[in-house]
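*Asks:* this one's sequence-less:
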């Protein structure tokens, strides 16, 4: 099965505020963009991914991405508003749609392929983050409507809404997002992509 992957990315100045205690504002901005670039690059080269749709208002990131992805303007309404705008663009072709958060700098294409393969067995599915409380990947089969519930406790919210929690292994890079300083240590141990490595 083939997928269109939606990656929402906040403006870098607004991202990863919980890292403010260990990074300057400019370093945090650079890290947000670098993590997004590495996440998107891994998705683009995953064989099961037909197209990547990036929803962002971050102009430097848009310039860096150039024509490699389908860019959508962020409509407002926070993360879920951005996700819905990306889903609307992605669903035009009738492929499976997966939402992938843009803070997975250690993401490996084979791990993403495995998660998407697992998702293809369910109408709606999701991958929980390493803590088990957040969501890093949300997926639906062609023609099935996704209702994003990103935010605190999103894993429970998605499960309650009928999405199947996928049994993705604890060490899968799909589960390793970055929110707090300890997460940076973990993804560095796994091996981050080139953009993030340059910033770190």
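*Replies:* That came through fine. Not measured: the values here are computed from a predicted model. Numbers count the residues shown, from 1 in each chain.
*Asks:* make it CA atoms for all contacts and neighbour counts henceforth
*Replies:* OK.
*Asks:* what about the helices in the chain?
*Replies:* For the chain, the helices defined by DSSP state H occupy 25-44, 59-65, 78-90, 109-119, 154-160, 181-190, 194-199.
*Asks:* Tell me the buried residues in the third one?
*Replies:* Of the residues in helix 78-90, those buried by neighbour count under the rule 16 or more other C-alpha atoms under 10 Å are 79, 80, 81, 82, 83, 84, 85, 86, 87, 89, 90.
*Asks:* Touching, residue 128 and residue 155? I think so.
*Replies:* Yes: counting by C-alpha atoms under 8 Å, residue 128 does reach residue 155; the two are 5.9 Å apart.
*Asks:* intersection of neighbour lists for those two?
*Replies:* 134, 135, 165 (C-alpha atoms under 8 Å, 6 or more residues apart in numbering).
*Asks:* Which residue, neighbours along the chain excluded, lies closest to the second one?
*Replies:* In space, and not counting its chain neighbours, residue 135 is closest to residue 128: 4.5 Å by C-alpha to C-alpha, 6 or more residues apart in numbering.
*Asks:* Compute the number of surrounding residues for the one you found.
*Replies:* The tally of other residues near residue 128 (other C-alpha atoms under 10 Å) stands at 25.
*Asks:* can you tell me how far it sits from residue 67?
*Replies:* 30 Å (C-alpha to C-alpha, to the nearest Å).
*Asks:* and here's the other structure:
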């Protein structure tokens, strides 16, 4: 009698995406761009990340956690939105999302992923999840500076807690999370927090952010007249990058 080899089922993942109210998100970027433009950027970033998660075969469910109800914008495909308890902040939102993910799918490992990663794709997510599964223990991915954290991985029965905030990479390492090894230029290590981040991404030619995120070019152009570009450091950054303001805001 011949028996066929049974292949193990591929690991399915639950993903928690903390998302701040679009009207208050990206505070550092608000110091350099009009509020309406930044709110639009924050929304399009989150939508882009959720689309990428929906397209990733290894992702079974997505829990978006926010301080406001974003169901109308982000509850589609595999994603569902929950509103966190008041006063919990980012780490509180992540803890609530992790708890819900493990309740609904106890055997799934959980990925915590920030929503401000414009270069997120289904293939980059698949590579991250495959690497995390190979490591086989709770782990973290630092941002491009090496000091922050863009994602966390927790396996079932993990007792570790998220420690997002200043120097979160160091604190996650101290808590016993293993560091996932990806190069600095990897899209999942590059979040968008400042005007300089935006210029660097445009200058690098890696992501035509305004086109990819479908931010209204007209809204941005209309807002330019309200901006002050008197900052010499900002002007020099733009000149070094070889990017004209019309290109960034066009």
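*Replies:* Looks like it came in fine. Quantities reported herein were computed from a predicted structural model and do not represent experimental measurements.
*Asks:* Which ones among the shared contacts of residue 128 and residue 155 of the first structure map onto strands?
*Replies:* In strands, defined here by DSSP state E, the members of these are 135, 165.
*Asks:* Show me what residue 73 of the first structure lines up with in the second structure.
*Replies:* Superposed on the second structure with TM-score structural alignment, residue 73 of the first structure falls opposite residue 83.
*Asks:* my read: its match touches residue 68, true?
*Replies:* Yes: assessed by C-alpha under 8 Å, residue 83 of the second structure is found in contact with residue 68 at 5.8 Å.
*Asks:* What's the match for residue 21 of the first structure in the second structure?
*Replies:* So, by TM-score structural alignment, residue 21 of the first structure is matched to residue 31.
*Asks:* In contact with residue 36 of the second structure: list those residues for me.
*Replies:* Counting by C-alpha under 8 Å, 6+ apart, residue 36 of the second structure has contacts residue 23.
*Asks:* Next: residue 95 of the first structure.
*Replies:* Counting by C-alpha under 8 Å, 6+ apart, residue 95 of the first structure touches 2, 3, 4, 141, 142, 143.
*Asks:* neighbours around the last one, how many?
*Replies:* Just to be clear, that refers to residue 143 of the first structure. Close neighbours of residue 143 of the first structure, defined as other C-alpha under 10 Å, add up to 14.
*Asks:* Contacts only, for it.
*Replies:* 91, 94, 95, 96 are the contacts of residue 143 of the first structure under C-alpha under 8 Å, 6+ apart.
*Asks:* Neighbour-wise, give me the winner out of those residues.
*Replies:* Most neighbours among the contacts of residue 143 of the first structure, by other C-alpha under 10 Å: residue 96, with 24 neighbours.
*Asks:* got the contact list for the alignment partner in the second structure of that one?
*Replies:* Residue 96 of the first structure maps onto residue 109 in the second structure, with residues paired by TM-score structural alignment. For residue 109 of the second structure, the contacting residues are 12, 13, 14, 153, 154, 155, 156, by C-alpha under 8 Å, 6+ apart.
*Asks:* mind checking the end-to-end distance for stretch 161-177 of the first structure?
*Replies:* Terminal residues of stretch 161-177 of the first structure lie 22 Å apart, using C-alpha to C-alpha.
*Asks:* In the second structure, which residues correspond to that stretch?
*Replies:* So stretch 161-177 of the first structure sits over residues 175-191 in the second structure, by TM-score structural alignment.
*Asks:* just how off-centre is the matching stretch within its chain?
*Replies:* The chain centre lies 12 Å from the centre of stretch 175-191 of the second structure; the measure is C-alpha atoms, centre = their mean, to the nearest Å.
*Asks:* before we move on, what about stretch 99-119 of the first structure?
*Replies:* 8 Å.
*Asks:* what do you get for stretch 138-151 of the second structure?
*Replies:* 11 Å.
*Asks:* do stretch 26-45 of the first structure as well
*Replies:* That offset, for stretch 26-45 of the first structure, works out to 10 Å (C-alpha atoms, centre = their mean).
*Asks:* ditto for stretch 41-58 of the first structure
*Replies:* Relative to its chain's centre, stretch 41-58 of the first structure lies at 9 Å (C-alpha atoms, centre = their mean).
*Asks:* Need the contact partners of stretch 111-123 of the first structure.
*Replies:* With C-alpha under 8 Å, 6+ apart as the test, stretch 111-123 of the first structure has contacts from 1, 43, 46-48, 125-127, 139-141, 144, 163-164, 166, 168, 172-174.
*Asks:* for stretch 52-68 of the second structure, same thing?
*Replies:* By C-alpha under 8 Å, 6+ apart, the surrounding residues in contact with stretch 52-68 of the second structure are 10-21, 74, 77-86, 93-94, 96-97, 101, 120-123, 125-126, 129.
*Asks:* cool, stretch 75-88 of the first structure as well?
*Replies:* 6-8, 10, 53-56, 72, 74, 97, 99, 146-150.
*Asks:* Burial check on the closest residue to residue 79 of the second structure other than its chain neighbours, number of neighbours?
*Replies:* Distances taken as C-alpha to C-alpha, 6+ apart put residue 62 closest to residue 79 of the second structure, at 4.4 Å, once the chain neighbours are dropped. For residue 62 of the second structure, the count of nearby residues is 26 (other C-alpha under 10 Å).
*Asks:* Quick one: map the residue nearest to residue 135 of the first structure onto the second structure.
*Replies:* In the second structure, residue 128 of the first structure lands on residue 142 (TM-score structural alignment).
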